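[1] My questions concern the predicted model and sequence given below.
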Amino acid sequence: MTSQNKSVPAFGYEIIRDYALSTILGKHADDVLYWVGKDIARKFPCSDIQLIISFFEDAGWGTLSIEKEMKDGYIFQLTSDPDLLNIKNRKFRMEAGFIAEQIQCFKGCLTECYDEKKEKQSVVQFTVKWDTKEKIG
């Protein structure tokens, strides 16, 4: 049996993700989680947006979809079962860093991603922007 066929109970995942990490990282949690997301993206490169969307599903992060395409960015939306998304207690900086790094790699220019929780709709919106003047080698 491969690791892809095994599952971790949601409660165990939530303890680590939502409580232990924030205790360990303290006031630096947002920045560190963003850079962790970027590092994960380097270890699991995606060559296009569909692969990013598939990665989110495979990682159990939720359902990612493109809401809007712009000349210098995208707006993504993350949805899931409200209990699994745990929007009230969770930070989504790791996912934002992951998205930023993936898109930066295939666009070839400096890219940032910002997350915004929309608690009433139980969705997270990710706004991605890149700067074509800031090329990445």
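    Received it, and whenever you're ready, just let me know what you need. Residues are numbered from 1 along each chain as shown.
[2] C-alpha only now, for contacts and for neighbours.
    Will do.
[3] Show the contacting residues for the residue positioned nearest the centre of the chain.
    Taking C-alpha atoms, centre = their mean as the criterion, residue 95 is the residue nearest the geometric centre of the chain, at 1.4 Å. Contact partners of residue 95, counting by C-alpha atoms under 8 Å, 6 or more residues apart in numbering, are 34, 37.
[4] Quick check: it is in a helix.
    Yes - Residue 95: assigned to a helix according to DSSP: H, G, I helix; E, B strand; the rest coil.
[5] Please report how far residue 136 lies from residue 64.
    25 Å (C-alpha to C-alpha, to the nearest Å).
[6] Who has more neighbours out of those two?
    residue 64 (23 against 13; other C-alpha atoms under 10 Å).
[7] Comparison target below:
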Amino acid sequence: MDQSTYNKLLQQPAVSALGAGFIRDEVLPAILGSDQLTILYWIGRQMARQNPLSEEQAITTLFTQLNFGRLVQTHGGRKQQRFELNGPAVSHRLAAYPEASFDFEAGFLAQEIEIITGAATEGTVDEIHKDHVTFIIQSDPKNIVGEVAARVPSLNIHSEDTNDAEQSK
């Protein structure tokens, strides 16, 4: 999505997660079959490439805005980072679909980290619990694969505070 589309979508009223959940957890698995996890991971990476972000804080804000859940970094390092995805969006989704896939989020997160750092990066879903999901993001700082985010036009993500202020105008 371009900046204009993002801004327009951000201004729309909140909608039920029923439609998105139905497509995500019913329709896509039916279409993708046994290749679902791999395809969703690579679609996540592609979506991140089309919507590059310039800083990690923007990733957590966008995850919340897209209703993926609340993303929190639980371990940080040059080569490995761990993230937890939690909150009502995750626990409600897992209650309805205990076998839900979070590979799209893993791919999206890994690609955004790769864009920000320039280092080759892969992500995996580590564990799925009833109320949260953990991801491991592995980077190779010696393998620079692209331009660092500072030189890539990126999507300007509005913080939730900015969004609330804009909606009250």
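    Cool, the structure landed. Keep in mind that this is a model prediction, so the values were computed, not measured.
[8] hmm, back to that, the residue nearest to the centre of structure 1 corresponds to which position in structure 2?
    By TM-score structural alignment, residue 95 of structure 1 lines up with residue 105 in structure 2.
[9] do the same with residue 70 of structure 1
    Looks like residue 70 of structure 1 aligns to residue 77 there (TM-score structural alignment).
[10] Now name the helix or strand holding that match.
    Using DSSP states H and E, residue 77 of structure 2 sits in no helix or strand.
[11] cool, and the one 4 residues further on?
    If you go by DSSP H and E, residue 81 of structure 2 is part of strand 80-86.
[12] for the following helix or strand past that strand, which positions count as buried?
    Counting by DSSP H and E, the next helix or strand C-terminal to strand 80-86 of structure 2 is helix 88-96. Buried residues in helix 88-96 of structure 2, counted by 16 or more other C-alpha atoms under 10 Å: 89, 90, 91, 93, 94.
[13] and helix 88-96 of structure 2, what does it pack onto?
    strand 132-144 (3 or more C-alpha pairs under 8 Å, 6 or more residues apart in numbering; DSSP states H and E).
[14] Relative to structure 1, which residues correspond to the following helix or strand past the strand it packs on?
    Note on strand 132-144 of structure 2: by DSSP H and E, the next helix or strand toward the C-terminus is helix 160-167. The aligned range for helix 160-167 of structure 2 in structure 1 is empty, by TM-score structural alignment.
[15] Mean deviation, the host helix or strand of residue 67 of structure 1 versus structure 2?
    Residue 67 of structure 1 belongs to strand 63-70 when assigned by DSSP H and E. Compared with structure 2 after fitting, strand 63-70 of structure 1 deviates on average by 0.6 Å (mean C-alpha distance after the TM-score superposition for structure 1).
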